[in-house]
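1. can't give you the sequence, but here's the structure:
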C-alpha cells in the first residue's frame, strides 16, 4: 500500500509530533525532507515550490510557535495544505443540464479511459439512479469500440454502436440524437487517445467538444505517470475547458505525485479516483481523505463504506436469527462468510485503507498468501456434497480424501479448515440468546455484519 511518499511523510509526522518546541531551524529541516519526498514522488516542481512556501508561511506563524503541542499543529498544517493542493473537499459531478447530460472523456491512450467510462456509468446508475448510454469515438482502434461494448454491458448501461469508418463528430451527434429520443439521463462519450500529444488529436477532440457542448469534460490521467501527468494535463487544459479530473491506477506505487500536480496545473477539481481494475473500483475523490492516506493516517471512512457495501445485511440477519433460535452453524454459513470477504475486495483492499502503523504490522503477514488461503477454503467447501455441508460431523477419513482430491489440496488442509470451522461453530454457540447481535452492534454500528474468517 505505502508508496515512498507515504513512507517519508508518515515518518515525518511521527517526528513532528514529538517536537516539544518548533523553531525556524527545525521547520526548515522538516520542509527540506517534505520537498525531497514530493520531488521523489514525481510531483511537478512548481507545485512543490508553492506547497512548501504555503506550509512555511503558516508553520512560522504565532499559532504554531506559541502552541503547547506545536508538532501536532504542524502535522495539521501539512495535512490541510496537501488537501488544498488537491482541491478541498469533494467536487461532485455536474448533471444539471437538459437530459441527456453529455460527459466527454479525454486523455492519452493507456490512461484507462474506456474502463473508466464503464466505471462511471456503473457509479451513475447505482449511486445517482440514472439511465446511461455510452458511445466510443475511438475510430482508430476497433478493439476499443468492442471493449467499451463489453464493459458497458457489465456495468449495466446501454451501448451505442459505432464503426471505424465513421467520423467521431458524426458518431457523437448520432448518439446524442438517440439518447434524446430514448430518454437517457446521461451520455458518456469515450474519445480516441494517442501515445503522445499531437495536433490531430487535439483538433479532433476540440471539434467533438464544440459539436456536443458537454456539461462535463473529464480528463482521465494515469496516477502512475507522475511528472508526465503534469505535462499532459497542461496540454489538455490548453485545448479544452476541462471541468474535472479522474485519476486512474491510484493503487499503484506512485500514489500522490499526480494527484498533487494535475489539480494545480489544470485548475480543475479531481472528481474521481480509480482504486482497482474492477468496475466498482471508482471512488468519489475527497481531498482531505486522500491527504490522510498520503500521510499514513489511513482512510477509515472509506474502509467502513467498503465493508458496509460488501455486507449482505439480509443474509447476516438470517444467520443471526438462525443462531439465536438454536439452529446450528454449518459449512454453508461458513462458506457464505468467506464469500462476503471476497465481495468486500479482499484483505489487501481493506488493508489499503488502514492507517500506516496498522498496515505495517499486517504487512509482516503475506497478504497474498492469506488471500490464497481464503480461496482454498472456498474450494474445499465447494468440493463437499450438500449433505456434508449441512452435517460436517459425517466427514470422516474416506470423505476427507475425496474432498481433498476434488479441491486439489492435501488432506491436512481439509483437517485445518474443519478445525477452524469448529472453532467458529463453538463461538456461534456462545452467541446463542442474543449475544451475536450484541457483537454486531459493537462493530462500529454495522448491524448484521458477521465475523469474517481472517
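-> Good, I have the coordinates. Everything numeric here is computed off the predicted structure, so don't read it as measured data.

2. C-alpha only now, for contacts and for neighbours.
-> Noted.

3. for the helix or strand where residue 398 lies, packing partners?
-> Using DSSP states H and E, residue 398 sits within helix 397-407. Packing partners of helix 397-407 (3 or more Cα pairs under 8 Å, 6 or more residues apart in numbering; DSSP states H and E): helix 367-382, helix 411-430.

4. now that helix, how far from the centre of its chain.
-> Relative to the chain's own centre, helix 397-407 is displaced by 39 Å; criterion: Cα atoms, centre = their mean, to the nearest Å.

5. what's the angle between that helix and helix 411-430?
-> With axes from the mean of the first three to the mean of the last three Cα atoms, to 10 degrees defining the directions, helix 397-407 sits at 110 degrees from helix 411-430.

6. so who does residue 209 touch?
-> For residue 209, the contact set (Cα atoms under 8 Å, 6 or more residues apart in numbering) comprises 104, 240.

7. quick revisit: would you turn the helices and strands packed on helix 397-407 into TSV with mean neighbour count?
-> Listed next are the helices and strands packed on helix 397-407 as TSV, based on neighbours: other Cα atoms under 10 Å:
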stretch	mean neighbour count
helix 367-382	17
helix 411-430	16
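
8. identify whichever of these lies nearest to residue 65.
-> helix 367-382 (43.0 Å; Cα to Cα).

9. residue 271 belongs to a strand?
-> Yes - using DSSP: H, G, I helix; E, B strand; the rest coil, the assignment for residue 271 is a strand.

10. now tabulate the helices and strands packed on helix 397-407 in TSV and tack on distance to residue 308.
-> Converted to TSV, those look like this (distance: least, Cα to Cα, whole Å):
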stretch	distance to residue 308
helix 367-382	20
helix 411-430	22
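
11. now the residue positioned nearest the centre of the chain: how far from residue 112?
-> Closest residue to the average C-alpha location of the chain: residue 275 at 2.8 Å, with Cα atoms, centre = their mean. Between residue 275 and residue 112 the computed distance is 12 Å (Cα to Cα, to the nearest Å).

12. the residue nearest to the centre of the chain and residue 285 touch, don't they?
-> No - if you go by Cα atoms under 8 Å, residue 275 and residue 285 don't touch, sitting 10.5 Å apart.

13. presented hereafter is structure B, for comparison with structure A:
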C-alpha cells in the first residue's frame, strides 16, 4: 500500500539529514522532492503545489524543537498536512432511520457489489445489525447471482425480483420487505457503467429520490488514480453523496485518489477495502493512513485487529496449558488461524513501525503459513500434542506427507521449542502484567 510514495517521501526527507536547522534553501530542495513524489502518486498538480506551499509556510521560521532534528520536524509537518488533506478526523456512518437505507453508487468494476457484501458483514458482526442486500443492477450479466453468492458467504438475505426491469420499484419494494421482516439496514447495490453517462445518472438519481437513503456512498477503485477523483466529482454533482469508499487499497496503488478525493469533492472517505475476503474492510482514519504513508506504521489498527480475534476463554485455556507444559501444535495451529483472520500478511507487516521499510524488497505472500500448516497437518494427534516423540523416522514421514524437507520440519520444531520456552517464562510476573495490560487495552482503544 503506497510503497512507491513512501519510498520517494523518505528520500525527500534525506535532503535535510545532517542539517542543524531548516533554511529557505534546504526546505525548498526537500519540498521539491515531496512535490515530485506526490505527482508520481497521481496527485493533481495544483493540490500538490498548494500542499507543499502550506508545509513550507509552516516550516520557515520555526525553531526546531530540542527533541527534533530538522528532518523529523519536516516529517511531522508533512504528516499533519496529509492528515488534513485526507479529511482530518474519521467520519462515521449514519445508521439512523428504521430501517437505515444505504445506497451504493459507482462505475462498473469498482468493486461495488463485493463491497456491499463487506459492508453488510461489517454491520452484522461489528454493529449487531440485521442487514438486507438488494440487487438493483438489472444490466450486468450475473450481477444478481454475484450478490447472492456474496450474501450466502456472510449469511445475509438478498432481495431480488426476477423479471422486474425497474430498479426504482425493486428498491422501494425492498424497503417495504425490510420493514415487514425486521431488517434494520437496507444496502442497495445499483448498476454501474464503464463510464459516466446520462442514462445511468438519471436512473440512480431516481432511485435516490424514491428511497431517500440515510447514506449514499460512492465506491471507487483506488487503482485508477486521478480518474477516480474526476469520476467522484461527476457523481457528486448529481447525487451529492455522503461519503467515499476506496477499494483495492491492497494492490499496487499510487495513492492519488486516497490523498486528494476529499479536497476535490469535500466528502469524507468512510471505509477502505484492503483485500478480497469479506472481513477486509476498515474504517478510514486519515491520521493512521498518513502515518503509514510516511513509514510510521499503524500500531493502533494492528492492536484493534488483534483484539477483534482475542478470545478471553481461549486465552485462559492456553495459559493453563502453557503452565502445565502442555502447549502443543494443535494450539499453535489455532493461533495461526487467529492471525490469518486479522488480514493479509503484507498489510499487517505494514502496520509495524519500520517493518514495511525494512522488508520492502521481501515478498510476503498471503499464504505465508502454508508450509507450517502442511507440516502440522501431516503429524498424528499424538505427535501434535507431544512433539518430543518425533524421531528421525517420524520426521521423514511428516516431511514426505507435507511436501517439505527434513530441514524445514527440524526448523519448525526448533522454533516451536524456543517459542514454548519463551511462553513458559511469560507465565511469571511479566506475563501477568502483560495480560492485565492487554485486558485494559481491550476495554477501549484511544481514537485519533
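-> Yep, that arrived. Predicted model, so just to flag it, every value in this text is computed and none were measured.

14. nearest to residue 15 of the first structure, of the helices and strands packed on helix 397-407 of the first structure?
-> helix 367-382 (28.6 Å).

15. now the strands for the stretch 51-200 of the first structure?
-> 101-106, 132-136, 158-160, 186-190 (DSSP state E, counting those that start in this stretch).

16. the first one to strand 132-136, inter-axis angle?
-> Using the same axes, to 10 degrees, the interaxial angle of strand 101-106 of the first structure with respect to strand 132-136 works out to 30 degrees.

17. mean shift of strand 101-106 of the first structure relative to the second structure?
-> With mean Cα distance after the TM-score superposition for the first structure, strand 101-106 of the first structure departs from the second structure by a mean of 0.8 Å once superposed.

18. need the contact partners of that strand.
-> 95, 113, 117, 185-193, 205, 209, 212-220.

19. quick one, it and strand 186-190 angle?
-> 20 degrees.

20. who touches both of residue 275 and residue 112 of the first structure?
-> Shared contacts of residue 275 of the first structure and residue 112 (Cα under 8 Å, 6+ apart): residue 248.

21. just give the number of residues close to the aligned partner of residue 402 of the second structure in the first structure.
-> Correspondence of residue 402 of the second structure to the first structure, assessed by TM-score structural alignment: residue 407. The tally of other residues near residue 407 of the first structure (other Cα atoms under 10 Å) stands at 18.

22. now do residue 96 of the first structure
-> By the criterion of other Cα under 10 Å, residue 96 of the first structure has 10 neighbours.

23. for it, give me its contacts.
-> Taking Cα under 8 Å, 6+ apart as the contact definition, residue 96 of the first structure lies against residue 215.

24. how close does it sit to residue 208 of the first structure?
-> Residue 96 of the first structure is 20 Å from residue 208 of the first structure, by Cα to Cα.

25. isn't residue 147 of the first structure right next to residue 114, touching?
-> Yes - counting by Cα under 8 Å, residue 147 of the first structure does reach residue 114; the two are 7.4 Å apart.

26. more crowded one of these two?
-> residue 114 (28 against 15).

27. select only the buried ones of the contacts of strand 101-106 of the first structure in ChimeraX?
-> The buried subset of the contacts of strand 101-106 of the first structure, as determined by 16 or more other Cα atoms under 10 Å, is captured in ChimeraX by this line:
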select :95,113,117,185,186,187,188,189,190,191,192,193,205,209,212,214,215,216,217,218,219,220
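
28. show me the contacts of strand 101-106 of the first structure that map onto helices.
-> Mapping the contacts of strand 101-106 of the first structure onto helices (DSSP state H) picks out 113, 117, 205, 209, 212.

29. how far away is the last one from residue 173 of the first structure?
-> Spelled out, it's residue 212 of the first structure. 7 Å.

30. and what of residue 347 of the first structure?
-> 45 Å.

31. the two: who's more crowded?
-> residue 347 (17 against 14).

32. what's the matching residue for that one over in the second structure?
-> Going residue by residue (TM-score structural alignment), residue 347 of the first structure aligns to residue 345.

33. quick one, what contacts its match?
-> If a contact means Cα under 8 Å, 6+ apart, then residue 345 of the second structure has 364, 365, 366, 368 as its contacts.

34. go again using 6 Å as the cut-off
-> By Cα atoms under 6 Å, 6 or more residues apart in numbering, residue 345 of the second structure lies in contact with residue 366.

35. now residue 9 of the second structure
-> Under the criterion of Cα under 6 Å, 6+ apart, the contact list for residue 9 of the second structure reads residue 34.

36. give me that answer again for 8 Å
-> 33, 34, 37, 294.

37. could you look up the SS state of the first one?
-> It stands for residue 33 of the second structure. helix.

38. residue 118 of the second structure and residue 150 of the second structure: what is the separation?
-> Noted for residue 118 of the second structure: a distance of 9 Å to residue 150 of the second structure, by Cα to Cα.

39. excluding chain neighbours, what is closest to residue 30 of the first structure?
-> Leaving aside its chain neighbours, residue 30 of the first structure sits nearest to residue 12 (7.3 Å; criterion: Cα to Cα, 6 or more residues apart in numbering).

40. tell me which helix or strand that neighbour sits in.
-> Residue 12 of the first structure belongs to helix 4-17, assigned by DSSP H and E.

41. that helix against the second structure, how far on average?
-> Relative to the second structure, helix 4-17 of the first structure is 2.9 Å off (mean Cα distance after the TM-score superposition for the first structure).

42. alignment lookup: residue 228 of the first structure to the second structure.
-> Looks like residue 228 of the first structure aligns to residue 227 there (TM-score structural alignment).

43. residue 202 of the first structure too?
-> So residue 202 of the first structure corresponds to residue 201, using TM-score structural alignment.

44. against residue 207 of the second structure, how distant is its match?
-> Distance from residue 201 of the second structure to residue 207 of the second structure, by Cα to Cα: 10 Å.

45. mind listing the shared neighbours of these two?
-> Common neighbours of residue 201 of the second structure and residue 207 (Cα under 8 Å, 6+ apart) do not exist.

46. so those two - more neighbours on which side?
-> Between residue 201 of the second structure and residue 207, counted using other Cα under 10 Å, residue 207 has the larger neighbour count: 22 against 17.

47. my guess is that one meets residue 168, correct?
-> Yes - using Cα under 8 Å, residue 207 of the second structure is in contact with residue 168, at 4.9 Å.
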